[in-house]
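Q: take this sequence and fold it.
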Amino acid sequence: MTTFVDRVELHVAAGNGGHGCASVHREKFKPLGGPDGGNGGRGGDVTLVVDQSVTTLLDYHHSPHRKAGNGRPGEGGNRSGKDGQDLVLPVPDGTVVLDKQGRVLADLVGQGTTYVAAQGGRGGLGNAALASARRKAPGFALLGEPGHTGDIVLELKTVADVALVGYPSAGKSSLISVLSAAKPKIADYPFTTLVPNLGVVTAGSTVYTVADVPGLIPGASQGRGLGLEFLRHVERCSVLVHVLDTATLESDRDPLSDLDTIEEELRSYGGLGDRPRIVVLNKIDVPDGKDLAEMVRPDLEARGYRVFEVSAVAHTGLRELSFALAEIVARARAAKPEQEATRIVIRPKAVDDAGFTVTREGEDLYRVRGEKPERWVRQTDFSNDEAVGYLADRLNRLGVEDALVKAGARAGDGVAIGPEDDAVVFDWEPSMAAGAEMLGRRGEDHRLEAPRPAAVRRRDRDAERDEAEAEYRGFDPFS
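A: Okay, the predicted model is just below:
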């Protein structure tokens, strides 16, 4: 059974926003008291939060689909809907969030740091919020916006100060078990360590963590053995410790060649060239191991390495090693900022971004893409003519009609708003007059009807003026 998972693909779905309400206030002797439809509630967010008590992504490996709560719809009497419940997902310290293409979205470091992985949909406005001096009694409300959905990849990079690297069975697990209180599995066969082990070491006034990385072999950076899966766990470490086996029984291996092989894999993986190195010659309790350590030590020191001869079994040389590591860790911490905060990648828009694009597809189809137009389309109830007119008015004010004219669109051409698999398509009827005057009386939009004669339009305007004056005086001329 899997007990340690450091990479998962997670499908997150934020909550949908609640629909706005179209309602008219009614009471005795006042049947038309004005619009009082409330707004819909906001959909819940899916948020990742660093929790020090969480050390693996195992829960998300078993349950990769996570969804937040939906917002409630608005109600009459100016009652807004309840917001959807946010979904908080605890993740280990050092979790990196990526998209499906492998681009980094956030690097979560530090207890309590957060990242919104999926944002809840906005609640739709009720007709009370849509009322204005020109639109006193809207007969429509906006629909709630769907919450964001998508797939993200979570990768765990162990947050440790020291990383022990080396061949399988070099004694890394034994070393971490005597330096700290960690109890890793120890056996005399290769690849005993299948997951990184963490231990806490106290040396004087310095407390630091040590990570035992599963054994590396030639080709680990290209996927051989277990190295590729766990090389990422050494990226955050302040110092790398080469644990070299001086008592190996393999005739084609020796400490110097082991060191060269591991260094080549670290170079191939990349990004670790600036980390200080320490060499530990392990298993000097074996007579042949002690002789070999004394033989290769001058060569290692000539290369610039600081060398320690230790025995995890006999507890030899451990105190000197632990204090040397504490000294390096303290220097590394002093060189860093006081607190390493969450790194979130922000990709700002261009300064000349109009908020939408218009592209021609085929002979008579134009596609409009943009955050605002697509959101407005999702919020529109197309069964309500007044809501459709309100959408057209918003698109016109944004400049969509001007852009269609510049792109060569003519009356009757098809216009699609949104992506190919989820677009609203309609026949374009240009109307360059923007503003609320584009809308006729409640429930009407002259762009959705046949042209009327000038005399009829004057008569309708006079009727609208009389209706507004009568409403101001407190009576209804059409009763």
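Q: use CA for all of it now, contacts and neighbours both
A: Will do.
Q: which strands and helices lie in contact with the lengthiest helix in the chain?
A: Secondary structure of the chain per DSSP state H: the longest helix is helix 454-473. Contacting helix 454-473 under the criterion 3 or more CA pairs under 8 Å, 6 or more residues apart in numbering; DSSP states H and E is no other helix or strand.
Q: next up, for comparison:
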Amino acid sequence: MTTFVDRVELHVAAGSGGHGCASVHREKFKPLGGPDGGNGGRGGDVILVVDQDVTTLLDYHHSPHRKATNGQPGAGDNRSGKDGQDLVLPVPDGTVVMDREGNVLADMVGQGTTFVAGQGGRGGLGNAALASARRKAPGFALLGVPGEERDLVLELKTVADVALVGYPSAGKSSLISVLSAAKPKIADYPFTTLVPNLGVVTAGSTVYTVADVPGLIPGASQGRGLGLEFLRHVERCSVLVHVLDTATLEADRDPVSDLDVIEEELRQYGAGLENRPRIVVLNKIDVPDGQDLAEMVRPDLEARGYRVFEVSAVAHKGLKELSFGLAELVAAARAAKPKEEATRIVIRPKAVDDSGFTVKREEDGIYRVRGEKPERWIRQTDFNNDEAVGYLADRLNRLGVEDELMKAGARAGDGVAIGPEENAVVFDWEPTMMAGAEMLGRRGEDHRLEAPRPAAQRRRDREAERDEAQRAYDDFEPF
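A: Take a look at the predicted model:
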């Protein structure tokens, strides 16, 4: 049964916003008391939070789909809907959040660090909030915006000061068990350690953590054996310890060649591992042949510039010197580390000249409009309500979408799509000047609140407005 998971795909869905309400206040002797529709509630966010009590991503391996609650719709009498409840998901310290393409969105280090993985949808405005001096009694409300849905990859990278590296069965698990209170699985067959083990070591006034992670073999940087699953957990460590087996029974191995192999894997993997401070531990000197081999190879290793410790995890030899030597390196690494926020959240700001949308003519002749605002406005519009559609046209016109369509060569009757190809709203474009720009300002008004005009006068006014709009359209020269 799987007990440790350090990489998962997580599918999050934030809550959708509640719909706004279109309502007219009514009471005795006040049959038309004005709009009083409330706003919809905001959808809940999906938030990742670092929790020191969580050490694995196992929960998300079993339940990869997570959804926050929706906002409630608004109601009459200016009653707003209840906001959706945020969904808080605890993750281990050192979790990296990426999208499906591998782009890093957040590197979460430190207790309490948060990252909004899915943004809750906005609640729709009720007709009370949409009322204005020109639009006194809107007969429509805005719909709530669907919550953000994302496919994320969570990857755990162990946070520790020291990493023990070496071949399988070199004695790393035994070493961490005697240096700290960790109780890893120990055996003499390859790949005993299948998950990272963490131990806390106290040496004088310095307290530091040591990570024992799955062993390396040639080709690990390309994924052979436990490969990348091992090396990912070494990236954050400040000090590397080469644990070399001086009592191996394999004829083609010796401590120096083992060291060369591991160093090559670290170099190929990159991520700055080749530049980390490192020491060499010659383990298993309690074995007679191991002690002799350690004495033979130590001068060669020291000549290469390594600080060498001879230890025996079984006989508890050389452990005190090793723990204090590691404490010195950890203290130096901490002192050299720049004072900065550990958490890194990637922000990609928009350009200063970004209009917020784009217009592009596609091969089939459709003009596609993409942008956060136009696409959100489309989702907020009730297309069964003519006033709501007119309000959408006004908003798009004020944003400059019509001007850009004309610059792109669009003509009346051309197809225009707003949104991505799989979820777009497509319509035949009619410029607002053709539809009567002067009339657009009247959309959403309740003529029952105005002094009535004779039917003949209203008809003459409409004909005059249409004639004026047609002349303006005929005289317009596209850019």
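Q: could you pull out the buried residues of the longest helix of the first structure?
A: Buried positions in helix 454-473 of the first structure, judged by neighbour count with 16 or more other CA atoms under 10 Å: E467, A468.
Q: can you give me the helices for the first structure?
A: 58-62, 127-130, 172-179, 227-230, 255-269, 287-302, 318-335, 371-378, 385-398, 400-406, 454-473.
Q: what number of residues lie near the residue lying closest to D288 of the first structure once chain neighbours are set aside?
A: Excluding the flanking residues, the one nearest D288 of the first structure by CA to CA, 6 or more residues apart in numbering is A247, at 6.5 Å. Residues lying near A247 of the first structure (other CA atoms under 10 Å) number 22.
Q: check the one 10 residues further on too.
A: By other CA under 10 Å, the residues close to S257 of the first structure number 12.
Q: now swap in E340 of the second structure and tell me
A: What E340 of the second structure shows, counting by other CA under 10 Å, is a neighbour count of 7.
Q: repeat that for M1 of the second structure.
A: By other CA under 10 Å, 3 other residues sit near M1 of the second structure.
Q: gap between it and P190 of the second structure?
A: Separation of M1 of the second structure from P190 of the second structure (CA to CA, to the nearest Å) stands at 20 Å.
Q: swap in R379 of the second structure?
A: Distance from R379 of the second structure to P190 of the second structure, by CA to CA: 57 Å.
Q: comparing the two, which residue is more hemmed in?
A: R379 (18 against 13).
Q: if we ignore the residues flanking it in sequence, what's nearest that one?
A: Nearest residue to R379 of the second structure, sequence neighbours excluded (CA to CA, 6+ apart): V145, at 6.1 Å.
Q: counterpart of that neighbour in the first structure?
A: By TM-score structural alignment, V145 of the second structure lines up with E145 in the first structure.
Q: correct me, but its match touches Q379?
A: Yes - using CA atoms under 8 Å, E145 of the first structure makes contact with Q379 at a distance of 6.0 Å.
Q: list the contacts of the residue nearest to R379 of the second structure.
A: S16, G17, G18, G121, R122, G123, G124, R376, R379, Q380 (CA atoms under 8 Å, 6 or more residues apart in numbering).
Q: for I278 of the first structure, give me its contacts.
A: By CA under 8 Å, 6+ apart, I278 of the first structure lies in contact with V239, L240, V241, H242, Y305, R306, V307, F308.
Q: what about the nearest residue to the fifth one once chain neighbours are set aside, distance to G76 of the first structure?
A: For Y305 of the first structure, ignoring the flanking residues on the chain, the nearest one in space by CA to CA, 6+ apart is I278 at 6.1 Å. Remark: distance between I278 of the first structure and G76 of the first structure (CA to CA) = 71 Å.
Q: follow-up on the earlier one: D212 of the first structure: which of the helices of the first structure is closest?
A: For D212 of the first structure, the closest of the helices of the first structure is helix 172-179, at 6.1 Å, according to CA to CA.
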